[in-house]
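> Below are the sequence and a predicted model for it; my questions follow.
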Amino acid sequence: MTSGELHDLFLSTLVREAGGTRRHWRLVVGDVKLYPVETHPHCNWTVTPSGSAAATGEVERIADMLRARHPIVRN
């Protein structure tokens, strides 16, 4: 999976599970940041959500679920 595919999966999952629009969630999620697998062998990506506590909580909940399914992504 690529970081772009992961970002799309984030948005689709958030719209389906939390409601709202892809545009709203794109602004809340921000970019998917990748780290080298050599220094982060268990999970090489992160997101830094911004927005309300409820919105960032939803993003963190989905991030935990996606980390379990897709811990390593590529550019």
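Perfect, I can see it now.

> Please make it C-alpha for all contacts and neighbour counts, starting now.
Noted.

> Kindly tell me how buried Arg61 is, as a neighbour count.
12 (other C-alpha atoms under 10 Å).

> repeat for Val28
20.

> Show the contacting residues for Gly30.
Val47, Thr48, Pro49, Ser50 (C-alpha atoms under 8 Å, 6 or more residues apart in numbering).

> Which residues does stretch 68-75 contact?
Under C-alpha under 8 Å, 6+ apart, the answer for stretch 68-75 is Met1, Thr2, Ser3, Gly4, Leu6, Leu34, Val37, Pro41, His42, Cys43, Asn44, Trp45.

> one more structure, for comparison:
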Amino acid sequence: MTADKLVELIVARLVRDHGRSKHHWRRLVGPIRLYSRATHPHCNWAAAPIGTFQEIAAIETLLDDWRLRYPLLSD
């Protein structure tokens, strides 16, 4: 799984569950930062969402679920 593909999956789920546009959620999710697997062997990615408290909570909850499914991403 790549970071770009993960963002697409996250955005699609947010649109389905909470409405609004893909552009809106993509902007709030922001980029996925990748880290080296040597220094982060359990989960090599992170995101820093922005938005209202409710939007951030929705994104963070979804990110936690996706971290369990895809802890390691490729470039």
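Ah, there it is. As the structure is a computational prediction, the values presented were derived from the model and not from experiment.

> Most neighbours among the contacts of Gly30 of structure 1, which one?
Greatest neighbour count in the contacts of Gly30 of structure 1, by other C-alpha under 10 Å, goes to Pro49: 21 neighbours.

> where does that one land in three-state SS?
Secondary structure, DSSP: H, G, I helix; E, B strand; the rest coil: Pro49 of structure 1 is coil.

> related to what we said a few turns ago, report the buried members of the contacts of stretch 68-75 of structure 1.
With burial judged by 16 or more other C-alpha atoms under 10 Å, the buried subset of the contacts of stretch 68-75 of structure 1 is Ser3, Leu6, Leu34, Cys43, Asn44, Trp45.
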